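# sequence and predicted structure are below.
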Amino acid sequence: MRNYTYLGGARFTVINLFRSLRFDIDRLDMSWVDGEKPEFCRGLRIVDNDEINTVTVDGEDGDNLIYSLTYIFSKEDGADNFRAVTDQYLKVALETKEFLVTSQKKDPEGKSKVAEAVIH
């Protein structure tokens, strides 16, 4: 597997941070020479392998994604539980574009809504 990708004509180094049965989360870093710094130079890429969908996040959304993964990891026992809960969190996050886990919640029937999907 190659460890780089191209976005907008620029070459990015890909570093895989998380892999589950459904999702991959990669860090994208670019180094540039000459000219001005591109608008997007560092961020995270979420690859949904079931839906064949890729989302690139940076800035506040990227920070919220990393915070949420850390939060979920601290709340779950075992790698399998972490992967299952993270998959549920990412499904909601990609659908709602709300990457902060504490802003997701469940409705009274227990289905994920826009806020608190993963918090117990």
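Nice, thanks for sending it over. Numbering: from 1, shown residues only.
# contacts and neighbour counts: CA atoms only from here.
Noted.
# so how far is residue 84 from residue 53?
19 Å (C-alpha to C-alpha, to the nearest Å).
# more neighbours, the two?
residue 84 (14 against 11; other C-alpha atoms under 10 Å).
# just checking, the more buried one is part of a helix?
Yes. Assessed with DSSP: H, G, I helix; E, B strand; the rest coil, residue 84 lies in a helix.
# the residue nearest in space to the middle of the chain - nearest residue in space that isn't next to it in sequence?
In the chain, the residue lying closest to the centroid (C-alpha atoms, centre = their mean) is residue 46, at 4.6 Å. Of all residues not flanking residue 46 in the chain, residue 25 sits nearest, at 4.7 Å (C-alpha to C-alpha, 6 or more residues apart in numbering).
# okay, now the one to match up with it:
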Amino acid sequence: MRDYTYIDGYRFTIWNIYRSKRFDIDRLDINFADKEKPNFVRGLRVVDHNESETYLLHGGDADNLSYSLCYLHHENKENIPDYFDEYLIQATSKKEYLVHKLFEEEKPLEVAVH
């Protein structure tokens, strides 16, 4: 696998931060540009291999996804294999990447925030 990709003519390095049977999450950082500054300079790419979909996230959405993965990693004490995938399925379908907002109907606030 190559360690770079092109988005709108700009080259980005790829750093895989999560991999499962269904999803890949990659950190993308711009590393070659010869035009005006693009909207997407750094962020995350979520690849859903089952649905053949790719989602590019930057700014607040990328921050929320990074935070949520860290939060869920801490919460997953039983080491359930599909724990992150369940979150990613809901997050990509609802376009809401902050775990607390995504599951606020399902969990009491004090449990979600603890």
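Cool, got the structure. In this text the structure is predicted, and so the values were computed from the model without any measurement.
# about what we covered before: so which strand or helix has the residue nearest to residue 46 of the first structure?
For residue 25 of the first structure, the element it lies in under DSSP states H and E is strand 23-30.
# using the centroid of the first structure, identify the residue furthest from it.
Max distance from the centre of the first structure (C-alpha atoms, centre = their mean): residue 34, 30.4 Å.
# check the secondary structure at it for me.
Classified using three-state DSSP, residue 34 of the first structure is coil.
# any idea what the residue nearest to residue 46 of the first structure aligns with in the second structure?
In the second structure, the residue matched to residue 25 of the first structure (TM-score structural alignment) is residue 25.
# I'd assumed residue 14 was in contact with its match.
No. Residue 25 of the second structure sits out of contact with residue 14 when judged by C-alpha atoms under 8 Å, with a separation of 9.7 Å.
# settle it for me: which of those two has more neighbours?
Under the neighbour definition other C-alpha under 10 Å, residue 25 of the second structure and residue 14 were set side by side, and residue 25 has more, 23 against 19.
# list the contacts for that one?
Residue 25 of the second structure is in contact with 16-19, 44-47, counting by C-alpha atoms under 8 Å, 6 or more residues apart in numbering.
# please redo it, this time with the cut-off set to 10 Å
Shown in contact with residue 25 of the second structure (C-alpha atoms under 10 Å, 6 or more residues apart in numbering): 14-19, 44-48, 54-56, 65-66, 88.
# weed out the non-buried ones from the residues you listed.
14, 44-48, 56, 65-66, 88 (16 or more other C-alpha atoms under 10 Å).
# picking that back up, could you measure from the match of residue 25 of the first structure over to residue 113 of the second structure?
For residue 25 of the second structure relative to residue 113 of the second structure (C-alpha to C-alpha), the value is 24 Å.
# also residue 4 of the second structure?
36 Å.
# and the angle for the host helix or strand of residue 12 of the first structure with strand 23-30?
Per DSSP H and E, residue 12 of the first structure falls inside strand 10-19. Going by axes from the mean of the first three to the mean of the last three C-alpha atoms, to 10 degrees, strand 10-19 of the first structure is angled at 150 degrees with respect to strand 23-30.
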